[in-house]
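Enquirer: Okay, here's the prediction I keep looking at, along with the sequence it came from:
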Amino acid sequence: MRRCFRLIFVACCLAGCNRSEHVPESAGGESYASRNSPAAVRPSGEPTPPKREEATTDYAELFAVIVAGAKLPSPEGLEDAALEAAAEALEGFDEAESLGYIRFLRGRLSDPSPWVRATAAREIAWHRDKLNLSAENRDLIEVFAELLRHENRWVRKLALIDVDSVIGDMPFGDDAQPLVAALAACLEDSETQYLPILYLGRLGPDASEALPAIREASERTDHAVISEAAEEAIQRIEGRTE
């Protein structure tokens, strides 16, 4: 499942980094995740069951678990079983439940917490994709463009992983430019060059403004995989692929 792959990918990408960094959640102090943590919504510590009587009453609870699983460092007391159960429940949503969940999530895109905003944007994109509504994901471009420029590197790295859910095979045209600029800026960090290059290549001609940044990153790197990815991205952006 895509969600399980992401959990493994996050662990691999972020292994070895300093997890002591902290992102302030809001001026009010208490974060969304802490207000709605698994311990708060389910004191017994039991995982969220995948079967529900009324799905609409569980959106906040399920989302709180998913947010807690995305936040770094991982909250104390978050059980893998709870995260897996929440993910399984969300994967099992039918069309009506997915549409209701998307409506719920749109209200979280302006949350003070960057973890909430990033997770909400990713979840919206995934559920739209499930419903063949990926064309609507252009309204998430600004959200990810802002997160990719966040001052905290943890937020930037997770946004860089999650933006994959928005970048599809369809052209975004001028709407893609905020994302193109943010991805190009990510190339300045030698630790996060591969994914931005990959995504820019997938955007094709829409990413033409990033060509100088891609070429510069390719010239600076000593890693063959970066150089190869850059060459392939340049070919796709210039329309030279077969």
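Expert: Happy to help now that I have it. Model, not experiment: these values are computed from the prediction.

Enquirer: hey, let's count contacts and neighbours off CA atoms from now on
Expert: OK.

Enquirer: what about the helices in the protein?
Expert: Counting by DSSP state H, the chain has these helices, from start to end: 2-14, 32-35, 38-41, 59-70, 80-91, 95-106, 114-130, 141-147, 153-162, 177-186, 194-203, 211-220, 224-237.

Enquirer: Can you check what angle separates the fifth one from helix 2-14?
Expert: What separates the directions of helix 80-91 and helix 2-14 is an angle of 130 degrees, with axes from the mean of the first three to the mean of the last three Cα atoms, to 10 degrees.

Enquirer: same thing with the last one?
Expert: For helix 224-237 against helix 2-14, the angle by the same axes, to 10 degrees is 130 degrees.

Enquirer: just checking, what packs against helix 224-237?
Expert: When contacts are defined as 3 or more Cα pairs under 8 Å, 6 or more residues apart in numbering; DSSP states H and E, helix 224-237 packs onto helix 194-203, helix 211-220.

Enquirer: Put together TSV for these, with distance to C4 and mean neighbour count on each row.
Expert: Output for these, formatted as TSV (distance: least, Cα to Cα, whole Å; neighbours: other Cα atoms under 10 Å):
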stretch	distance to C4	mean neighbour count
helix 194-203	19	23
helix 211-220	30	17
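
Enquirer: Dump those helices into CSV; add distance to V10 as well.
Expert: CSV is the format used below for the helices and strands packed on helix 224-237 (distance: least, Cα to Cα, whole Å):
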stretch, distance to V10
helix 194-203, 13
helix 211-220, 23
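
Enquirer: for comparison:
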Amino acid sequence: MTAAAPLLDLNADLAEGFGSWTLGDDDAMLQVVTTANVACGGHAGDGGTMRRACRAAAARGVAITAHVAYPDLQGFGRRFLDIAPGDLTDQVIVQVGALQAMAGAEDAVVAGVKPHGALYNALAHHEAQAAAVVRALVELGGGLPLLAAPGSVVVRLAQEAGIAVVLEGFADRAYLPDGTLTPRRMPGAVLTDPVAVAEQALSIATAQGVRAADGSWVDLPVRSLCLHGDTPGAVALARTIRARLESAGVELRAAL
């Protein structure tokens, strides 16, 4: 029998503007990805950006996730906040609820939740904050899957609470030997060479892993692959990645 083609979701962080300030080319990225992570007021995003992103994603048949974050517009959600667990639970509920309202106004639905930036990284090891996010998902009805990194504390807690989890990897980020992302403050943390990024995406799709900076192998049994929309040349890079995956026979389909 012929082996089934590898299956992968391509997701990107979109709607990361605020007011008159814009970031990235959302319309172009929506022609490439299968899932849009829509900022919903924590690190970026307001009513107008959310509505426009939901309308555009729905028109292209792209799945929508709530891109929740610390309440940190000034720091773009990339600073760790020692926020009280109860406050973090409320923040996730408020942000998801806002996006659900805007999506509903455009006859679209929010299909999952993807934490952003420093919150995403904290959920790999911070038990209290991971539990707070899981509590929010439970209080939101328990039906929204969570996108998270393999091996994260939040994955275990979500599964224990009956929340579906979609494991995620990154095409344009370097990995440490322990499977975590190389911190952005370190050299080489963000990959920008199109060939290298496309090859890492293909490795994740077909071999379920990547090489860390020290040459060791990192297992990444993921179903979704994140493409950042705010890096220089993001659209061209995303197109290169999609073309490389499709030429290798990878089937691209939303995971949610």
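Expert: Noted; the coordinates are in hand. Note that the structure is predicted; figures quoted are calculated from it, not measured.

Enquirer: TM-score them against each other, please.
Expert: The pair, once superposed, lands on a TM-score of 0.31 when counted by TM-score structural alignment, normalised by the length of the first structure; 122 aligned residues with a Cα RMSD of 5.5 Å.

Enquirer: can you tell me which of the helices and strands packed on helix 224-237 of the first structure comes nearest to H127 of the first structure?
Expert: Closest to H127 of the first structure of those is helix 194-203 (Cα to Cα; 20.3 Å).

Enquirer: Which neighbouring elements make contact with the closest one?
Expert: Helix 194-203 of the first structure sits against helix 153-162, helix 177-186, helix 224-237, with contacts defined as 3+ Cα pairs under 8 Å, 6+ apart.

Enquirer: want to throw those into TSV with distance to A217 of the first structure and mean neighbour count?
Expert: Putting these into TSV (distance: least, Cα to Cα, whole Å; neighbours: other Cα under 10 Å) gives the following:
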stretch	distance to A217 of the first structure	mean neighbour count
helix 153-162	17	20
helix 177-186	10	21
helix 224-237	8	19
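
Enquirer: Could you export these to CSV, including columns for distance to V41 of the first structure?
Expert: Formatted as CSV, those follow (distance: least, Cα to Cα, whole Å):
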stretch, distance to V41 of the first structure
helix 153-162, 25
helix 177-186, 36
helix 224-237, 44
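
Enquirer: Walking through the stretch 151-256 of the second structure, point out its helices one by one.
Expert: Taking DSSP state H, counting those that start in this stretch, the helices of the stretch 151-256 of the second structure run over residues 153-160, 194-207, 234-247.

Enquirer: So which elements touch the shortest one?
Expert: If I follow you right, that is helix 153-160 of the second structure. helix 127-139, strand 146-148, strand 165-170.

Enquirer: so how far is A224 of the first structure from A213 of the first structure?
Expert: Using Cα to Cα, to the nearest Å, one gets 17 Å for the distance from A213 of the first structure to A224 of the first structure.

Enquirer: quick one: L183 of the first structure and G201 touch, right?
Expert: No - with contacts counted by Cα atoms under 8 Å, L183 of the first structure stays clear of G201, the gap being 10.9 Å.

Enquirer: Out of the helices and strands packed on helix 194-203 of the first structure, which gets nearest to A125 of the first structure?
Expert: Across those, A125 of the first structure has its closest neighbour in helix 153-162 (9.5 Å, Cα to Cα).

Enquirer: Arrange the helices of the stretch 151-256 of the second structure in CSV, one row each, with distance to G104 of the second structure and mean neighbour count as further columns.
Expert: Formatted as CSV, the helices of the stretch 151-256 of the second structure follow (distance: least, Cα to Cα, whole Å; neighbours: other Cα under 10 Å):
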stretch, distance to G104 of the second structure, mean neighbour count
helix 153-160, 26, 19
helix 194-207, 33, 20
helix 234-247, 28, 19
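
Enquirer: on that earlier part again, would you tell me which of the helices and strands packed on helix 224-237 of the first structure gets closest to A40 of the first structure?
Expert: Minimum separation from A40 of the first structure across these (Cα to Cα) falls at helix 194-203, 35.9 Å.
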